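Participant: I need the structure of the sequence given here:
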Amino acid sequence: MSTASSSSSHDGGDVGGGDFEGPSHSRQRFNTAVWPEPFLEALATQIAIDAAIELGRLAAAPALSNFFQVCRTWRSISQSDPLWQTLTRRIWHRHRLLHPSWHEEFIYRHRTATNFRSRSYTYATLNFPPNDDNNNEALYCCRLALSDHHLAAGFSDGSVRLFHLPTRLHVTTFHPHQRNHLGLFSRAVSGIFFTGNRLVFGSLDGDIHVASIDVPGAPRRAHLGDVVTDGVLVDFTGCSRWWVGLYAGVPNCAFHVRNSDTEELVFIGGTLMDPDAVNGWHLLTDLTEHIGRIRITSDDLAVGFTSQRVIVFDLRNQMILGEEEFRRQINVGVADAYDEAVLFVNGRGVANVRQVRSLDEICRFMARGSLLGCINGGYCFISVGGGVRVWELDHGGSLYILGELIGDAAAMVADERYAAAYGGDNRIHLWDFGARL
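Facilitator: Coordinates of the predicted model:
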């Protein structure tokens, strides 16, 4: 495979290319006719997945390279696009094509992940217009979200600015419907995410808006929040199936789960935020504290954090699968979950990476002085000392510090190609690790 061009162990050799050059008598010992293609595809899939689980995702390509070199028949399996589709989904958790074939998609994901490890990226800052209302209200970025082609930034005035990533240009600004507010920051964006061609965002007062990326126009208010009845919407996230809000201020109402298609409420309950009720109300007048986070990972699981607890919640069956109380409080600003990993950092600066479903420990490392953080499928990004330090998640190894100073970060996000942060310099910083095929 042209997964990588060099011969290093991380690049994976030339998977799917080249002839087997062993002695002729060795080749004659293989009776490849007895190996049907479906069996070989299943074997290649299992070998790649086992390598990824044991050694990390970048180990899948070298394992496949060795497999394809056995003989010409085994190498022919590398031409099966369904094989690459399965591997791309299982190893890279990618379900949509950005490239002409699944083979090329796998290659791109491998090379991009290699770029994260080797600090190979392009850097830019995103410029956005000042407050469009001309009321001299200072803008403060509260949340960032990424999709394949866009970045969205949610601000303290409730507005959301949309950027086109290939051109780095500001596309439009969405303004929510205005109404009476309880507290200076009640309309501040508390959560934002992409789903298909829609952008969904919520504010501390509980309002939820939906905007179309492709069709210009004002966002639609999908839900009118009621702070007195529901509490403060501390964090908000979603995917193609669910919208999940994390609320503080009203007992036994921590989770509000909605069906993303019908937008109807299907579950409300949970005590996760009960100890932080007062802090929840304080957010309406002071945005400096992080008191709770909610993340949706694979397999319809949600992970909720406070400074004292983490829980794993099954969205489909609406039940708690696991929970843990922390002996030392954690920094909620650095708590994150992505795919199959959970990250949190305690007050002593010890970062802990866990498996989502079981909460079993994967690794730990030191991250003293951490202010804000996020993870993607293989790497951790933490704002420390005015810069961003990067670790790998499989073993907790420290890799490097990004070359640009950003000050104290107020919002951070990362996916399988980009990392972005809103820094203390009031700019949006963007790092693009995307590989070139």
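Participant: alpha carbons only for contacts and neighbour counts from here, please
Facilitator: OK.
Participant: who does the longest helix anywhere in the chain touch, helix- and strand-wise?
Facilitator: Using DSSP state H to define each element, the chain has its longest helix at helix 37-55. Helices and strands touching helix 37-55, by 3 or more Cα pairs under 8 Å, 6 or more residues apart in numbering; DSSP states H and E, are helix 60-68, helix 81-92.
Participant: okay if I get these as TSV plus mean neighbour count?
Facilitator: As requested, those are exported to TSV (neighbours: other Cα atoms under 10 Å):
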stretch	mean neighbour count
helix 60-68	23
helix 81-92	19
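Participant: ok, the residue nearest to residue 306 when sequence neighbours are not counted - how many residues close by?
Facilitator: Counting by Cα to Cα, 6 or more residues apart in numbering, the nearest residue to residue 306 once its immediate chain neighbours are dropped is residue 292, at 4.6 Å. Neighbourhood size, residue 292 [other Cα atoms under 10 Å]: 27.
Participant: this one as well, want them side by side:
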Amino acid sequence: MQVCSTWRAISRSDHLWQRLTRCIWRRPHRVRDTWHEEFIFWHRTDRNYVTGRYLYSSVHYNPAPFDVDPPNLCRCLTLSDNHLACGFADGTVRLFDLQTRAHVITFRSHHDDVLGLFSRSVSGIIITDSTLVFATLDGNIYIADINGPPDTHITRPGAILRNGVLVEFAGSGRWWVGLFAGSPHQSFRVWDARGEQPDYTGGSLTNPYSVQGWHMLTDITDPVGRLRVTTRELAVACTRSRLVVFDLRNPGVYLRELASRVGFIVTSLDVSHETLFIVERRGRASVRRASTLEPQCEEFMVAAGPSLRGMIGSMNLVYVLICAGGEVRLWNVELGAAHLRLTINERVGLGMAMAANDRNVAVSCRDTSIHLWDFGVQ
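Facilitator: I've put the predicted structure just below:
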């Protein structure tokens, strides 16, 4: 097949492949030697989702000698390009290298004035470059250097009796945001991450769930809510009955609200770039643009009946992922309609937390196992 000399010259332009990689795969930074290689890598990775080609591993670590029961329960997960961070009920964050799957380092919270068996439980983790920030249910926010010693310091001390329980924590390099339950009209707290200073307190989203929030300190209960932040720094938060969206630069005003008569499954909520995904309690899922809540594809069923118990969800650029009934399934949602593309071969226990990016999928379970699938096999 003959190719004209003009196209051959253009196709060798790294600037062209840079634009294509950023436009199609939303990758702002190059990891491989050229942008052409970067494009090929992500094209092959996307193909692996279609063909079901991946590398599976079970994450192994040394259990911590703390007295929380169960001590090894992983309650939240966060993925970056290089690391998997696992937040545990004993207040530790264990960091794993995604290339080697090796346990790299453990960061520990401080355990003064413990109020309830799970008050030290990790409620959210943010990874930005070499900085790791995590929060615990008692409201403490810790900061650590991924490339440094395993030391943490409290950048914002909690005041649980005044502020309530910090049930979810998320953010970016610019903002941190916490979802609280237990203190009326203080559902959200926003901090300026650069100065580590508080910027806003308010909101009534969790007012009806104050008692449930306090129970999270003593029991393994269903979460009060879920909180995520988009790449354009919109916060998306939900409880069983409501979902709200607000700009972190103007948190006192909700941009959009959505109510559910049957109720949301809060552990299904996730965002990818500017899109959100959530499932209602009868198993019907929707994918929406975060800024407008406009549907991005037709609603679809992801589960029904007993498999709805313990459902957790996540999403990446192309797929939504559901862990329910011991199975992990992936739906393609990029073309206006959802299509079931893959049921992962490995079965898992009752899901506790889930995280996904464009290459990796991670699930932690109540049997203390942690599972990792890498679709970047070349």
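Participant: before we move on, back to that, ok, the residue nearest to residue 306 of structure 1 - contacts?
Facilitator: Applying Cα atoms under 8 Å, 6 or more residues apart in numbering, we find residue 292 of structure 1 in contact with 234, 235, 246, 273, 304, 305, 306, 307, 332.
Participant: what's the answer for residue 335 of structure 1, then?
Facilitator: Going by Cα under 8 Å, 6+ apart, residue 335 of structure 1 touches 293, 305, 342, 343, 344, 345, 373, 374.
Participant: in JSON lines, list these along with secondary structure.
Facilitator: JSON lines is the format used below for the contacts of residue 335 of structure 1 (DSSP: H, G, I helix; E, B strand; the rest coil):
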{"residue": "293", "secondary structure": "strand"}
{"residue": "305", "secondary structure": "strand"}
{"residue": "342", "secondary structure": "strand"}
{"residue": "343", "secondary structure": "strand"}
{"residue": "344", "secondary structure": "strand"}
{"residue": "345", "secondary structure": "strand"}
{"residue": "373", "secondary structure": "strand"}
{"residue": "374", "secondary structure": "strand"}
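Participant: which among those end up buried?
Facilitator: When the contacts of residue 335 of structure 1 are checked for burial by 16 or more other Cα atoms under 10 Å, the buried set is 293, 305, 342, 343, 344, 345, 373, 374.
Participant: how about whatever residue of structure 2 lines up with residue 117 of structure 1, nearest residue that isn't a chain neighbour?
Facilitator: Under the alignment (TM-score structural alignment), residue 117 of structure 1 maps onto residue 50 of structure 2. Excluding the flanking residues, the one nearest residue 50 of structure 2 by Cα to Cα, 6+ apart is residue 341, at 6.3 Å.
Participant: the one you found matches what in structure 1?
Facilitator: Using TM-score structural alignment, the partner of residue 341 of structure 2 in structure 1 is residue 399.
Participant: for residue 393 of structure 1, see how far away that match is.
Facilitator: Look at residue 399 of structure 1 and residue 393 of structure 1: by Cα to Cα, to the nearest Å, they are 10 Å apart.
Participant: so for these two, which residue has more residues nearby?
Facilitator: More crowded of residue 399 of structure 1 and residue 393, by other Cα under 10 Å: residue 393, with 25 against 16.
Participant: hmm, back to that, residue 239 of structure 1 is nearest to which of the helices and strands packed on helix 37-55 of structure 1?
Facilitator: Residue 239 of structure 1 sits nearest to helix 81-92 of all these, at 16.7 Å, using Cα to Cα.
Participant: find me the equivalent region of that closest one in structure 2.
Facilitator: Under TM-score structural alignment, the alignment places helix 81-92 of structure 1 onto residues 14-25 of structure 2.
Participant: can you check stretch 235-248 of structure 1 too?
Facilitator: Stretch 235-248 of structure 1 corresponds to residues 168-181 of structure 2 when matched by TM-score structural alignment.
Participant: how about residue 365 of structure 2, what's its partner in structure 1?
Facilitator: When structure 1 is aligned by TM-score structural alignment, residue 365 of structure 2 is paired with residue 423.
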